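J.: I would like to see how this sequence folds:
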Amino acid sequence: MAESAARLSHGWQPDRIQEEAHRRDRWAAGRFGLSLILALAWVVFSIWLSLPWLSDLGGLTHPLAALFVLAFVAYVPGFMNAFLMASLVLRPDALRRTPEQWPALSILIAAYNEEALIGETLRSIAALDYPGALQIMVLDDGSTDGTAAAVRDAEALFAGSSGRDLLLVSEKQNRGKARVLNDGLALAAHDLVVTIDADTLLEKGCLVALVEHLHASSPETAAIAGAVLVGNQNDSWITRAQQWDYFHGIAAVKRMQGMYNGTLVAQGAFSIYRKAALVEAGGWPDTVGEDIVLTWSLLRMGYKTGHAEDAVAWTHAPDTLRGLSNQRKRWARGMIEALAIHKSLLVAPRLRTMFIWWNLLFVSIDLTFTFAFIPGLILAFLGIFWLAGPITLLVLPLAALWNVVIYRIQTRMLKRNNIDMEKSLRGFLLYALIYPLLMQPVSVWGYLAELTGGRKQWN
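T.: This is a model prediction of the structure:
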């Protein structure tokens, strides 16, 4: 591991910065311990309060069934909310360091039938203020529309720019996202690789932020996930709800995981990687969740992964329920793939091991909510509080609190970076009240699709 870290650093981090990064990592262990104690205390309190309900429900069903239901609709979600809340409150200020010399970057953009959006994506790259050189590769995976023509039309954006090289790599037929990304990795000329989706728009200073976060991290850090927000929130009620999912839920979890050097997904939509680590991991695996499985490969190899909360990019979110369902089904399948391939992470002696178990527990949570809690809500409206009772309301204050905290954190981040984001109150109400009831059954669908060997596709 030491040799890998030395190879990744490439001498671009002075010793004092590496020492400071390691010192901050040691402090993270203290914050983790305190957050864990507070979360466990909340669970003990919840169990004590729920004993009468647990007894009644056990009498109606079976004691083990009652314990399972309460564990995954109240105790485990309560622990997660409490740990997340404590971590956000105890979070340190984000650390960025400006390198003495800005490294060159290779940007990989996998594209399949992206004629409508690839031009805007390339225009956002052309407008970046990154001081170093950029090698931009559009990896056209056998598109049947005008994706290649749109890329050629955008060549003029980079023609007069020094250190900005645009390359179109076209496949004759569709081969899959992982394969074209690995082709791009083989062609990458630089030690740092950035991936973005073909429908992602980059904020002007986002690459500077990514590199500065990486430069401030310990040399064992192999990847940094950027902050992805929804750019088409006004397209439908589905995108309005997703705006808050990205702005609150996903952002909060990534901030928390990044505090402990264990961001579980360096998402393909916008992340930076050290090329040496990618090569050592064998590149992107040919799976549904190639970015999830790759990130877990890096973690299993002993590397660290972080999060740059102020490196902002805007994604084009699905604007229909069917499109969103297909996306979240892929995410759920990707998590099952990662768990199946990287079982050893469940026993790794590291802080981030808890987050692997956290993801594993989500399978039971989603199953319980789908087949017990949602039917329990229907019964509760009829006056029958067997499954959805007062103890489940204990989860709500914690959920409300961490949402308030992450809203303040995210709003301040946008203000510091002079980023405007129109916020939809109607979208927030959908996100808070309806969205989880839709997404948990969809996740169960994804788990079942992976376990039964359903068809895999990335587009």
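J.: drop to CA atoms for contacts and neighbour counts, all remaining ones
T.: OK.
J.: Quick check, A209 in contact with I272.
T.: No: if you go by C-alpha atoms under 8 Å, A209 and I272 don't touch, sitting 10.7 Å apart.
J.: Between the two, which is the more surrounded one?
T.: I272 (28 against 21; other C-alpha atoms under 10 Å).
J.: Tell me which helix or strand the more buried one sits in.
T.: Here I272 sits within strand 270-274, counting by DSSP states H and E.
J.: So which residues make contact with that strand?
T.: With contact meaning C-alpha atoms under 8 Å, 6 or more residues apart in numbering, strand 270-274 is reached by 8, 191-197, 200, 210-211, 222-228, 266, 313.
J.: do the same with stretch 143-159
T.: Contact partners of stretch 143-159, identified using C-alpha under 8 Å, 6+ apart, comprise 111-116, 118-119, 122-123, 126, 138, 140, 164-166, 168, 170, 173-174.
J.: C-terminal to the host helix or strand of S35, what's the next element?
T.: Taking DSSP H and E as the criterion, S35 maps to helix 15-60. Beyond helix 15-60 in the direction of the C-terminus, DSSP H and E gives the next helix or strand as helix 63-70.
J.: Could I get the buried residue list for that following helix?
T.: For helix 63-70, burial by neighbour count (16 or more other C-alpha atoms under 10 Å) applies to A66, F68, V69, L70.
J.: which residues are in contact with it?
T.: The contact list for helix 63-70 (C-alpha under 8 Å, 6+ apart) reads L54, S55, L57, G58, T368, A372, L387.
J.: what do you get if the cut-off is 6 Å, keeping everything else the same?
T.: If you take C-alpha atoms under 6 Å, 6 or more residues apart in numbering as the criterion, helix 63-70 is touched by L57, G58.
J.: For it, what is the distance to the chain centroid?
T.: Distance of helix 63-70 from its chain centroid, counting by C-alpha atoms, centre = their mean, to the nearest Å, is 31 Å.
J.: Taking helix 15-60 as reference, get the angle to that helix.
T.: 140 degrees (axes from the mean of the first three to the mean of the last three C-alpha atoms, to 10 degrees).
J.: Let's see this one next, to set against the first:
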Amino acid sequence: MEIYHPINKPTFEPEKKKGIYIPITTKFWISHFLSLIWMFISIYLSFPWLEDLSSVIPLPAAILIITGISYIPGYMNAFLVFSLLLDKQPLFKNEHPTDPISILIAAYNEEDSIYNTIRYIDKQDYDGKIHVFVINNNSTDQTVKEIVRAKNDFNVHITLLNESKPGKFHALNKGLEHVTTPFVITLDADTLLHPSSIRYIVARLNSSPSNVCAVAGSVLVRNSRQNIWTRLQEWDYFIGIASIKRLQGLYQGTLVAQGAFSIYKTECIREVSGWPDAIGEDIVLTWRLLRNKWKVYFEPLAVAFTDVPTSLRHFAKQRSRWARGMIEGLKEIKPWKQPFVYTKYLTGINFIMPYLDVVYTFCWIPGLILALFGYFWIVGPYTLFVLPLTLISYSLLYYYQRNYVFKKLNLKIRKNKKGFIIFILFYQMIMSPISVLGYFQEFFGLKRIWK
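T.: You can find the predicted model right below:
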């Protein structure tokens, strides 16, 4: 994706209301009903597969494996597709809000990126006052020097704070102590904002019901042209993560208002005692907010571009940290303790993710190797039944991102066919073992590594 150049700012024309209004509850149950039909058809068609597998392992084990690699993933993909088909983002009440806001940026050895991050804040078309708090968290490079340079070069109100305790949550809580505005945005030090991002994310929060406490922005990949790893992740952010965010936002329970770019009501953050001592501080924070009977939305037009890991080693560290953060959230707040049926369901999906990742890692991948030698007990023609729904969901997201997000923001989609093919064929084979590693780290209480 090309980063927007701020010379010719795009205009946003609100869409006219079309069609029949369908309540969220109705969408939820329609999507469930159709997804269950899909799953029952899958179960019926899989009887020969189940019979073949149960000839080499006990029937209960065969059911457990096939459920983990076919039935549940197929149901989840179907639910995603049907939900997206019914989704329609509400219109903004006011596209040009003027609320004063604060931005928190935790910085640890960010000399290569922090100046540019602040430069893009300076280019925002937001009409309200912006106060940026950059919290230096024990940097040993020239981060502070770059912050001072940005303070002198740009017309942005910047306050430099220092936090000696290591950990992003300490840095963010330090910044929170100084926030006096009703809204606070968190932004990663290597993340660049589209010129209209702050305007759109504030507009979405202002246009939402009073019990919405946060809105997650849409984070995409900036350094996708660097190598094959970044090309792969470009598609994950563009259609994978974005599709999950849209699904969760539709049901008013976005499970991660990610620290990379999200907005919160300051009083709500303070009511849950700020960011928690967790490796997935943004995950646990969001679940605490949801537990307090607040809702979290997602705004696809509030786009930010971030640098993603450029090597398998750093990618594994990041994604295992995400998986570990999910377990931290589940340990603190069980799905059945969430107050709303939507968030019970959405966090319940996360509750079964370790099972799906373990089955995929230790059954599907070995089954694929066996299939290469002609043994189709685990991986065979029936496993392809999930593929059509996956392609349909990705096609829907691509169409939506291209026509309703990128076109309105005057952005272009980069050509990345090789990355897409690798994403479709191999991404899950990379992700599931890494996620299992994160579960293992949390289970045994291994040392936390943020970067």
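J.: Please state their TM-score.
T.: The TM-score (TM-score structural alignment, normalised by the length of structure 2) is 0.93; 432 aligned residues with a C-alpha RMSD of 1.6 Å.
J.: re the thing from before, so which of the contacts of strand 270-274 of structure 1 belong to helices?
T.: Those of the contacts of strand 270-274 of structure 1 mapping onto helices are L8, L210, V211, per DSSP state H.
J.: Which of the residues you listed sits closest to W458 of structure 1?
T.: Nearest to W458 of structure 1 among those is L210, at 25.8 Å by C-alpha to C-alpha.
J.: now for that closest one: what does it line up with in structure 2?
T.: By TM-score structural alignment, L210 of structure 1 lines up with I201 in structure 2.
J.: what's the neighbour count on its match?
T.: I201 of structure 2 has 30 neighbouring residues, counting by other C-alpha under 10 Å.
J.: which secondary structure element contains the nearest residue to it once chain neighbours are set aside?
T.: What sits nearest to I201 of structure 2 in space, not counting adjacent residues and going by C-alpha to C-alpha, 6 or more residues apart in numbering, is A302, at 5.4 Å. Assigned by DSSP H and E, A302 of structure 2 falls within strand 295-306.
J.: can you check L389 of structure 2 too?
T.: In this assignment (DSSP H and E), L389 of structure 2 forms part of helix 387-400.
J.: so that helix aligns onto which residues of structure 1?
T.: By TM-score structural alignment, helix 387-400 of structure 2 lines up with residues 396-409 in structure 1.
J.: Which positions within that stretch qualify as buried?
T.: Buried-residue list, stretch 396-409 of structure 1, by 16+ other C-alpha under 10 Å: L398, A399, W402, N403, V405, I406, Y407, I409.
J.: now stretch 100-112 of structure 1
T.: Quick answer for stretch 100-112 of structure 1 (16+ other C-alpha under 10 Å): P103, A104, L105, S106, I107, L108, I109, A110, A111, Y112.
J.: by contact count, what packs against the helix holding L389 of structure 2?
T.: Counting contacts by 3 or more C-alpha pairs under 6 Å, 6 or more residues apart in numbering; DSSP states H and E, there are no secondary-structure elements packed against helix 387-400 of structure 2.
J.: How many neighbouring residues does the aligned partner of V44 of structure 1 in structure 2 have?
T.: Using TM-score structural alignment, the equivalent of V44 of structure 1 in structure 2 is F40. Per other C-alpha under 10 Å, the neighbour tally for F40 of structure 2 reads 13.
J.: Relative to F154 of structure 2, how far out is F40 of structure 2?
T.: Applying C-alpha to C-alpha, to the nearest Å, the value for F40 of structure 2 to F154 of structure 2 is 59 Å.
J.: In structure 2, what residue corresponds to I109 of structure 1?
T.: Under TM-score structural alignment, I109 of structure 1 pairs with I105 in structure 2.
J.: in what helix or strand does its match lie?
T.: strand 101-107.
J.: how far apart are the strand holding I272 of structure 1 and its match in structure 2?
T.: Comparison of strand 270-274 of structure 1 with structure 2 after fitting gives an average deviation of 0.2 Å (mean C-alpha distance after the TM-score superposition for structure 1).
J.: Next, the angle strand 105-111 makes with that strand.
T.: Using the same axes, to 10 degrees, strand 270-274 of structure 1 lies at 130 degrees relative to strand 105-111.
J.: what angle sits between strand 270-274 of structure 1 and strand 304-315?
T.: Using the same axes, to 10 degrees, strand 270-274 of structure 1 lies at 150 degrees relative to strand 304-315.
J.: which ones are touching whichever residue in structure 2 pairs up with P441 of structure 1?
T.: When structure 2 is aligned by TM-score structural alignment, P441 of structure 1 is paired with P433. Neighbouring residues of P433 of structure 2 by C-alpha under 6 Å, 6+ apart: T361.
J.: so P433 of structure 2 is in which element?
T.: Per DSSP H and E: P433 of structure 2 is located in helix 417-443.
J.: May I see the buried residues of that helix?
T.: So for helix 417-443 of structure 2, counting by 16+ other C-alpha under 10 Å, buried means 419-420, 422-424, 427-428, 431-439, 441-442.
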